[in-house]
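K.L.:
below are the sequence and a predicted model for it; my questions follow.
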Amino acid sequence: MSSEVTRARADPDRILDFLINAPSPTPQLSEIGLVAEVGDGIAIVAGLERALSDELLQFASGVQGIVLDLEPGRLGVVLLGSSDRVTIGESVMRTHEVVSTVVGDALLGRVVNALGAPSDDKGPIRVQTVRPVEAEAPQILDRQAIARPLGTGIKVIDAAVPIGLGQRQLIIGDRQTGKTSVAVDTILNQKNTDVICIYCAIGQRGDAVAKVIGAIHDGGMSERTIVLAAGDEEAAGLAYVAPYAALTMAEYFSDQARDVLVILDDLTHHARSYRELSLLLRRPPGREAFPGDIFYIHARLLERAGQFTSGGSITVLPVVETQAENLSAYIPTNLISITDGQIYLSPRLVRKNQFPAVDLGVSVSRVGGKAQTKAFRSVAGNLRVTLSQFEELEDFARFGTRLDDATRARLTRGAAVRAALRQAERDPMPAVEQLAVLVAAMEGQFDGLSEAETGTVMATLRQAAACELQDLATRIADNAPLTEDDKTQMIALGRAARASTGGENGANA
């Protein structure tokens, strides 16, 4: 063919014959629609009769959109960019693709948006692999029972509300109760593990996300963490897509038999973004003005987590915000029914300066107890009983009733145990240090101490446990139970820590 073209160019008389006899180019069908309406993150497109649900559309202005509504003669499209860039009458083309995001190891240590584009100043991301953000949840035969613990480094959670690798554990509470702090501390506690972490910020302020990024960097986890941010100043469509993109990135690593921790902070903003888009698309509202499929969009998201037969796992900690401690609101009840338990952070405990403010009366783990190490299991039951009895007696004692010595001793012990559960932010504790503090508190080594004295004794005890209980730390990692000798040694360390801080007069074995 190339020689014929050369001869035709050399002989002008043969050009016409060549063009007539040349094969016709293959016809290409191109569908073009027009924008009929636009505003507030959505667009109504006319003319694309063959478009499919969830298909990605390309606008002439460069903005992309997702087909969410299919109606005769019109498409409801969610924009993945600013609606100010889209004008009425603008042409729209089909892409015959669905929304996808980049995945791969190159994302580790980066801050990206919902489509995998970099949001930091570290240059482009050199990734060739692209996956759809929507994927079917693994089947039953592709799953395994949750049997391995995920340490959070937080005493009250690891002991009383344990989390297993592959679990979906909800973090729920009012504003300013420390939900994000619990999630970030859990990420920081993975420093000595092989767990990959993904922090997905949905509808969060830029300064809040910056604080999280700074905490992850200072904690030494930035190289094994992906931060996916869809801020409140961005399009609602990006906030809607963000958690699905985070799970897609996690699935890339779990397919390689790696463990992944995904934080979704928070699904309240995600639900509100979807409600906003649905109302703009004139979908019929239901309870609290949410659309009828709000349960489905979260169920299909969280069902992608689990422990898989490939050896990998995806652990999801979704965050949800309540108002005035109303756990029976629509979105919280939906998520409680989908997940495998919840960690409830109580404003009542916040007012008592109890951080982390985990309410053990409402918090529960429906799966993690099976993955909890034997060492923690030996102290978890007594911890719950002691605190529940203490809180009941504490409420009763407010009436000024005269109490006998046994009741006073129980109140003193409960107050000491609750004080021992206090823990500073960004200070996740190794398992052996947690157990040393809990055993010492349960055996009365913190009884009668002030808040400041308790903190000093705990710090001394942690240092002693880290130095003198290294063999026990290895056995705890191997899921060995605590022996009586181990408990005796921990009690002795607690007594010595109290004596070294000047509180030996109140120590009881």
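P.N.:
That came in fine, so what should we check first?

K.L.:
switch to C-alpha atoms for all contacts and neighbour counts from now on
P.N.:
Fine.

K.L.:
quick one: buried residues of stretch 490-501?
P.N.:
By neighbour count on 16 or more other Cα atoms under 10 Å, the buried set for stretch 490-501 is Met490, Ile491, Ala492, Leu493, Gly494, Arg495, Ala496, Ala497, Arg498, Ala499.

K.L.:
does the third one belong to a helix or a strand, and which?
P.N.:
It stands for Ala492. Using DSSP states H and E, Ala492 falls within helix 484-500.

K.L.:
quick one: the helices in the stretch 101-250 of the chain?
P.N.:
155-160, 179-188, 206-218, 236-254 (DSSP state H, counting those that start in this stretch).

K.L.:
follow-up on the earlier one: possible to save the buried residues of stretch 490-501 as CSV with distance to Arg272?
P.N.:
As requested, the buried residues of stretch 490-501 are exported to CSV (distance: Cα to Cα, whole Å):
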residue, distance to Arg272
Met490, 49
Ile491, 50
Ala492, 53
Leu493, 51
Gly494, 49
Arg495, 52
Ala496, 53
Ala497, 50
Arg498, 50
Ala499, 54
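
K.L.:
Val364: which of the helices of the stretch 101-250 of the chain is closest?
P.N.:
helix 155-160 (8.1 Å; Cα to Cα).

K.L.:
picking that back up, between the helices of the stretch 101-250 of the chain, which one is nearest to Ser119?
P.N.:
helix 206-218 (11.6 Å).

K.L.:
the residue nearest to Ala324 when sequence neighbours are not counted and Ala419, how far apart?
P.N.:
Leaving out its chain neighbours, the residue that sits closest to Ala324 by Cα to Cα, 6 or more residues apart in numbering is Asp174, at 6.7 Å. Remark: distance between Asp174 and Ala419 (Cα to Cα, to the nearest Å) = 22 Å.

K.L.:
okay, those two: which has more neighbours?
P.N.:
Neighbour count, other Cα atoms under 10 Å: between Asp174 and Ala419, Ala419 has more, with 22 against 19.

K.L.:
okay, one more to line up with it:
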Amino acid sequence: DNIREGDRVQRTGRIMSVPVGDALIGRVFNPLGQPVDGLGEIKSDKTRPIEKKAPGVMDRQSVNQPLQTGIKAIDALVPIGRGQRELIIGDRKTGKTSLAIDTILNQKNQDVICIYVAIGQKESTVRTQVETLKRFGAMDYTIVVEAGPSEPAPMLYIAPYAGTAMGEEFMYNGKDVLIVFDDLSKQAVAYRELSLLLRRPPGREAYPGDVFYLHSRLLERSAKLSDKLGGGSLTALPIIQTEAGDISAYIPTNVISITDGQIF
């Protein structure tokens, strides 16, 4: 903390990692894996790097089990499978977060671990979501990762990767996991800010040329693993905010092409 220009720093030589395991369930963390809910330190001696190669073709199997959202229109018409990536896209105040939170609440007694990653959301909004999850008993199977709007851009950038690393630990242990990214538009803006500060050549809408890879390498880590690897799954519900319903903008079209389906 509090590093300033001109300070001397030393590399650790290790890839950035976050704590993982059952001890994280029911807690709220920042993207570095540090608890921010005032409930004290966690007892977890296991860590996992936030960046990891996605499972290969032979490490996956076809999606064969539904993940119920509790919303009949979705479950009947556009059902989501465990291991899929389903994009929730729309303008501000259209119920995107409410849909994701309702899906988490519906996983009670379904043996699904849920992870809610809040990227650039107001602290008061995240507090409201956590209180809702507590009121309905959903924090018993949920982990919250939060990077507020007052955090530096690198924290917003790494938050989804930290949440995915926490979910992968359960997936590779044969469990089913649901992860919500709320929302990836703000992560892309943070990445653009970082890239411009590093003087990388800007492209369309001033985003760097590899902004597609920013989201593809994240969402490809969500999968239904083969039985040989335990048969666990990681289901992703990324959220993208549009402007005036324009789904043809740069970031929305990128994420649409990566995901398996969209809820608009």
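P.N.:
Ah, there it is. Keep in mind it's a predicted model, so treat the numbers as computed, not measured.

K.L.:
thinking again about what came up before, and the helix holding Ala492 of structure 1, what does it pack onto?
P.N.:
Other helices and strands packing on helix 484-500 of structure 1, by 3 or more Cα pairs under 8 Å, 6 or more residues apart in numbering; DSSP states H and E, are helix 431-442, helix 451-468.

K.L.:
show me what Leu87 of structure 2 lines up with in structure 1.
P.N.:
Counting by TM-score structural alignment, Leu87 of structure 2 lines up with Leu170 in structure 1.

K.L.:
now do the same contact list for that match.
P.N.:
Leu317, Pro318, Val319, Val320, Leu335, Ile336, Thr339, Asp340, Gly341, Gln342, Ile343 (Cα atoms under 8 Å, 6 or more residues apart in numbering).

K.L.:
in strands, which of those residues fall?
P.N.:
Leu317, Pro318, Val319, Val320, Gly341, Gln342, Ile343 (DSSP state E).

K.L.:
and the fifth one, what's its match in structure 2?
P.N.:
In structure 2, the residue matched to Gly341 of structure 1 (TM-score structural alignment) is Gly261.

K.L.:
equivalent analysis for the fourth one, please.
P.N.:
In the superposition onto structure 2, Val320 of structure 1 corresponds to Ile240 when matched by TM-score structural alignment.

K.L.:
what's the burial count for its match?
P.N.:
By other Cα under 10 Å, the residues close to Ile240 of structure 2 number 24.

K.L.:
what sits closest to it if chain neighbours are left out?
P.N.:
Ile240 of structure 2 sits nearest to Ile89 (Cα to Cα, 6+ apart), 4.8 Å away.

K.L.:
so the one you found touches Thr242, yeah?
P.N.:
Yes - with contact defined as Cα atoms under 8 Å, Ile89 of structure 2 counts as touching Thr242 (6.9 Å).

K.L.:
can you tell me the closest non-neighbouring residue to the match of Gly341 of structure 1?
P.N.:
Spatial nearest neighbour of Gly261 of structure 2, chain neighbours left out: Glu86 (5.0 Å); criterion: Cα to Cα, 6+ apart.

K.L.:
next, count neighbours for that neighbour.
P.N.:
By other Cα under 10 Å, neighbour count at Glu86 of structure 2 equals 24.

K.L.:
gap between it and Leu219 of structure 2?
P.N.:
Distance, Glu86 of structure 2 to Leu219 of structure 2, using Cα to Cα: 10 Å.

K.L.:
common neighbours of those two, please.
P.N.:
Common neighbours of Glu86 of structure 2 and Leu219 (Cα under 8 Å, 6+ apart) are Ala236, Thr259.

K.L.:
can you pull the contacts of the closest residue to Thr339 of structure 1 other than its chain neighbours?
P.N.:
Closest residue in space to Thr339 of structure 1, ignoring its immediate chain neighbours: Arg168 at 5.2 Å, by Cα to Cα, 6+ apart. For Arg168 of structure 1, the contacting residues are Leu302, Ala305, Gly306, Thr315, Val316, Leu317, Pro318, Thr339, Asp340, Gly341, by Cα under 8 Å, 6+ apart.

K.L.:
I'd like the distance between Ala223 of structure 2 and Asp59 of structure 2.
P.N.:
9 Å.

K.L.:
these two - which one has more neighbours?
P.N.:
Ala223 (28 against 15).

K.L.:
filter the contacts of Arg168 of structure 1 by whether they're kept in structure 2.
P.N.:
Mapping these onto structure 2 (both residues aligned by TM-score structural alignment, their matches' Cα atoms under 8 Å) leaves Leu302, Ala305, Thr315, Val316, Leu317, Pro318, Thr339, Asp340, Gly341 still in contact.

K.L.:
so the third one: helix, strand or coil?
P.N.:
Looking back up the chat, that one is Thr315 of structure 1. strand (DSSP: H, G, I helix; E, B strand; the rest coil).

K.L.:
quick one: neighbours of it, just the number.
P.N.:
Thr315 of structure 1 has 26 nearby residues by other Cα under 10 Å.
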